[in-house]
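Participant: Predicted model follows, preceded by the sequence.
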Amino acid sequence: MHEEVNEWSGDVLQRKKYADFLTQYLVAKKGPFVINVNAPWGSGKTFFIEHWCEDLKKEHPCVLFNAWENDFSNDPLLSVISCIEKDLSPLLSVTDKENNEIKSTFSSVGEYLKSIAPILARAAVSKAIGKDGLEELQQLNEKDSADVVEKVTEKLIQNNKAVEKAIENFEESLKDLIEKLTCNRSDLKKPLFIFIDELDRCRPLYAIELLERIKHLFGVPGIVFVIATDTEQLKHSVNAIYGSGFDSNTYL
């Protein structure tokens, strides 16, 4: 005998049963997981994601990030982490909110941005100097050129190490935060669900940068990512950044 499903209000397509199935499947995985909810524009992905998220909040910590509403940001990861803080902070107890370890979870965002800023700046400069800048660089004598290359390479290596360390620190802090939310409360349990909606509506560069930033969090234990996209449209975004000959399907 089938268990009766209490449908979502206004959902004439009766999709709650699919959300319930996915919840059971993803919770049973007992590990980090990423799933793509793929459907064309206008199919009701946002309705599905928002109602599914509301259901999950009864038993799991949840974060809902609307990528399209945040694609003005220069650093997508900062936007995601800010959303994590906004959605999860109310779930912490008063004691935990005053805990310095918890505070450091979100302050590490600033460390990450300071670490990655020089690399982003160099990338911007390399695009900005253009043909004229390249010609000026070519006029440097051999010794000057070698010195410039050596200094830039050394700095890039240092910055990359700083970025890797900052990301590692944030991953550890996020794991601790999940433990605080699920071990100190009787009403919440793992995993933490992070929903990324409207990714396919974003500027191509922002959409791809967002994916490439949050992939660092895909392997954090106790987190399930649910990404809602029109995958065909997202492929066009990938090709807009990497070129029409790029295998966007394999990339995604």
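Facilitator: The structure has been received and is ready for your questions.
Participant: Only C-alpha atoms from now on, for both contacts and neighbour counts.
Facilitator: Fine.
Participant: any residues touching stretch 105-120, and which ones?
Facilitator: With Cα atoms under 8 Å, 6 or more residues apart in numbering as the test, stretch 105-120 has contacts from 78, 81-82, 85, 156, 159-160, 162-163, 166-167, 169-170, 173-174, 177.
Participant: which among those residues gets closest to Leu210?
Facilitator: Leu78 (9.7 Å; Cα to Cα).
Participant: what about the closest one, which SS state?
Facilitator: helix (DSSP: H, G, I helix; E, B strand; the rest coil).
Participant: how close does the closest residue to it other than its chain neighbours get to Cys62?
Facilitator: Of all residues not flanking Leu78 in the chain, Val109 sits nearest, at 6.8 Å (Cα to Cα, 6 or more residues apart in numbering). As defined by Cα to Cα, to the nearest Å, Val109 lies at a distance of 19 Å from Cys62.
Participant: These two: which is more packed in?
Facilitator: Cys62 (23 against 19; other Cα atoms under 10 Å).
Participant: ok, now which ones touch that one?
Facilitator: Here Cys62 is in contact with 53, 56, 87-88, 192-195 (Cα under 8 Å, 6+ apart).
Participant: Could you tell me which of the residues you listed are located in helices?
Facilitator: 53, 56, 87-88 (DSSP state H).
Participant: Select from the residues you listed the one having the most neighbours.
Facilitator: Most surrounded of the ones in helices among the contacts of Cys62: other Cα under 10 Å gives Cys53, at 20 neighbours.
Participant: what about the helices in the stretch 151-252 of the chain?
Facilitator: Applying DSSP state H, counting those that start in this stretch to the stretch 151-252 of the chain gives helices spanning 204-214, 231-242, 248-251.
Participant: buried stuff in stretch 104-120?
Facilitator: For stretch 104-120, the neighbour count (16 or more other Cα atoms under 10 Å) marks 105-106, 108-109, 111-113, 115-116, 119 as buried.
Participant: go on, stretch 171-188?
Facilitator: 171, 173-175, 177-182, 188.
Participant: Determine which two of those are furthest apart.
Facilitator: That would be Glu171 and Leu188, which, of the buried residues of stretch 171-188, are the farthest apart (Cα to Cα) at 20.4 Å.
Participant: Presented hereafter is structure B, for comparison with structure A:
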Amino acid sequence: MVAVDEGEFVLLNDLPVEDATLDLPGTSMVAGELANLIYGSRGSTPFVLAVDGRWGTGKSTLMRQLSEILARRPDVETVWFNAWTASGVSALTGMLKLVLGRLDRNVVRRAFRRLRDNEVLGGSLRIGAGVAASFFRLDRALDQLWAQMSVDARAREQARDLLATALGSWIDEQTGQPRHTIVVFVDDLDRCGEATAIEICEAIKLYLDLPGIAFVLGCDLAVLSRISLPAAESGGHVREYLEKIVQVNYQIPVAAEATVTTMIRGYAQRSRTAHLLTEPLVALIGRQCAGNPRRVKRLINSFVAEYQLDPRWREFGADGLLKSVLLQHLYPDLYREILTTGGDVLGGLLAYRAARDWLLTHGRVPTGEDLQAGRQLLVAYGISQPSAQDPADVWERAVGQFEGRVPEAWRLLAGNEDCRMLVRDLGPEPERLRLQHRLRRRPLSTAPTPVEPPAADEARYEGLRLLWIDASPAGNEPMIDGLTARGAQVRTSTDTRQALEILPLFQPNAVISDISRGGEERAGFEGLRVLRQAGYAGPALFFTSRVDDDRRRLAAAVDAAITASAGRVGEWAQAQAAVAAQPGPVDDRARGRK
């Protein structure tokens, strides 16, 4: 391999891949088979094929390749409908315009005249005899039709009649089948607002259910099946509605390990990071990102951007930065623990695993450096170490005490071998400490918060007014960004004094707080007690790096929950948002905080 200067890393784009030679996720073969299916079934139009998959799994790439293949087939026209820009009736008019735009102008003009002569088109849409030679008048009449469709149901029926009449010219009189096919691609349907998604489905079902038209929908059907239909009382009704629209569903499968490995290595080559992504790291990324192409690209891009934005990483080393980004993206609880806790947090995870295994096996695990550090950790947390002569319940009681005192991030990751491998790969204690000290002084600025609008199946937080109190807010920014992107209002303060100033102006209905501030181990508990005295009666959560029995007791004394998990914070916030959305007096909702 040609040596690459570390300053030449480049970002990866997130555009769908149309060129099969650049198709790292390996969807070109599937696109070819689906193209054969659609082309061979064109005599069975109308029909709808759904490309079903979660965010980032390659739906758009597959659809772009499918469109490119079909466009080369004879008697096939392909069009793309941008669902993002449509709203309300504009979804219907936009789709009708796209389809009519693919038809021969003479065909549309003759269809318009036929409907006029049969008095199907009424009112201002009835055009004069001169239309036979005037495309300008036809355009003007069509513009009138589109304008009336937003307010006139009859105009929508007239538009369908016009399209059906025009498409009728494609029908072979002998076989009764269309000689041409228009394939309409609608991507990201599940990411639209509910009203737009329903309007598009209604357009497909009621107005464009015509011979000669096929639809390819890109969506997550599991998300789409949860939209609110006017007459639906259950999820079953929604599924039945979708089954009437979608005739065949291709679900993007989980990629094979070899495909994922090839994809990651290909992205590494393009971004010029291949010399950093060792074989074990490639395997780790593939497993922890579940083969999702977008997650892999975002991880690599975060590394590239961080390296370019902060020149001091060039002095520290690209390898250490890459592993820091992996910690931030794949193990956010552990990354936050590093930012908010002193010492060797990563080494502590290894020691905790060794001590835990030693206790669980009643002292029968092999000895080693980690075990020695683990037994020292037991002493540090005040856990009496059982002896070989002690009965099983003594060992089990020690395990329970130990689990209740160590950081929750350690407990959650104790069995994660990928995380353990990554931590070991950071080197011995001096190198680990140097990296962690660097992150505490200057946390990573490229947080893995999604840039695009949240998917319909992601948690929503409208109505949540959250006051977040933390002396070191940097580690919370990704979570705060995620909450605000999903509709929450969040105000932050670094101490109780600022929180008291915000309280009457913002009137929060939820509070999250740290515990230790400025050397005071219980500042958060006292701060919440002050807020309660000032009139705040709503739910509260302490988000901290360490949860033990003493802290649980102190949190309960001020009527608050406590956690060390970022995931639990999201669940708690979602629950409070749901309470806030319930009708009824604010005080009653606040009292239901638990």
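Facilitator: That came through fine. It should be emphasised that the depicted structure is a prediction, and the values quoted were computed from it without experimental measurement.
Participant: about what we covered before: mind giving me JSON lines with the helices of the stretch 151-252 of structure 1 and columns for mean neighbour count and distance to Gly222 of structure 1?
Facilitator: Output for those, formatted as JSON lines (neighbours: other Cα atoms under 10 Å; distance: least, Cα to Cα, whole Å):
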{"stretch": "helix 204-214", "mean neighbour count": "18", "distance to Gly222 of structure 1": "15"}
{"stretch": "helix 231-242", "mean neighbour count": "17", "distance to Gly222 of structure 1": "26"}
{"stretch": "helix 248-251", "mean neighbour count": "12", "distance to Gly222 of structure 1": "25"}
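Participant: Pick out whichever of the buried residues of stretch 171-188 of structure 1 sits closest to Pro221 of structure 1.
Facilitator: Lys175 (6.9 Å).
Participant: dump the residue contacts of the closest one.
Facilitator: Taking Cα under 8 Å, 6+ apart as the test, what Lys175 of structure 1 contacts is 220-222.
Participant: Pull the number of nearby residues for the equivalent of Asn38 of structure 1 over in structure 2.
Facilitator: Under the alignment (TM-score structural alignment), Asn38 of structure 1 pairs with Asp52 of structure 2. Using other Cα under 10 Å, Asp52 of structure 2 has 20 other residues around it.
Participant: quick one: contacts for Asp52 of structure 2?
Facilitator: So Asp52 of structure 2 contacts 59, 218-221, 249-252 (Cα under 8 Å, 6+ apart).
Participant: That one and Ala222 of structure 2, how far apart?
Facilitator: Taking Cα to Cα, one finds Asp52 of structure 2 at 9 Å from Ala222 of structure 2.
Participant: go on, Gln489 of structure 2?
Facilitator: 28 Å.
Participant: Relative to Leu210 of structure 2, how far out is the residue lying closest to the match of Asn38 of structure 1 once chain neighbours are set aside?
Facilitator: If the residues on either side of it in the chain are set aside, Asp52 of structure 2 comes closest to Gln251, at 4.5 Å by Cα to Cα, 6+ apart. Distance of Gln251 of structure 2 to Leu210 of structure 2, given as Cα to Cα: 25 Å.
Participant: These two - which one has more neighbours?
Facilitator: Ranked by neighbour count (other Cα under 10 Å), Gln251 of structure 2 and Leu210 place Leu210 first, with 18 against 15.
Participant: Verify the contact between that one and Thr45 for me.
Facilitator: Yes: between Leu210 of structure 2 and Thr45 there is a contact under Cα atoms under 8 Å: 7.2 Å.
Participant: mind listing the strands for the stretch 101-250 of structure 1?
Facilitator: 192-197, 223-229 (DSSP state E, counting those that start in this stretch).
Participant: need these in JSON lines with mean neighbour count, can you?
Facilitator: What follows is the strands of the stretch 101-250 of structure 1, written out as JSON lines (neighbours: other Cα atoms under 10 Å):
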{"stretch": "strand 192-197", "mean neighbour count": "23"}
{"stretch": "strand 223-229", "mean neighbour count": "22"}
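Participant: got JSON lines for these, with distance to Gln138 of structure 1 too?
Facilitator: As requested, these are exported to JSON lines (distance: least, Cα to Cα, whole Å):
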{"stretch": "strand 192-197", "distance to Gln138 of structure 1": "45"}
{"stretch": "strand 223-229", "distance to Gln138 of structure 1": "45"}
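Participant: in stretch 76-86 of structure 1, what counts as buried?
Facilitator: Buried-residue list, stretch 76-86 of structure 1, by 16+ other Cα under 10 Å: 76-81, 83-84.
Participant: Which residues does it contact?
Facilitator: So stretch 76-86 of structure 1 is contacted by 63-65, 70, 73, 106, 109, 113, 206, 209-210, 213-214 (Cα under 8 Å, 6+ apart).
Participant: what about 10 Å?
Facilitator: 62-67, 70-73, 87-89, 103, 105-106, 109-110, 112-113, 170, 174, 194, 196, 206-217 (Cα atoms under 10 Å, 6 or more residues apart in numbering).
Participant: before we move on, back to that, can you tell me which two in the contacts of stretch 105-120 of structure 1 are farthest apart?
Facilitator: Leu156 and Leu177 (31.3 Å).
Participant: any idea how far the residue nearest the centre of structure 1 is from Glu171 of structure 1?
Facilitator: The C-alpha lying nearest the average C-alpha coordinate of structure 1 belongs to Ile214 (Cα atoms, centre = their mean; 3.1 Å). According to Cα to Cα, Ile214 of structure 1 stands 11 Å off from Glu171 of structure 1.
Participant: next one: Gly10 of structure 1
Facilitator: 39 Å.
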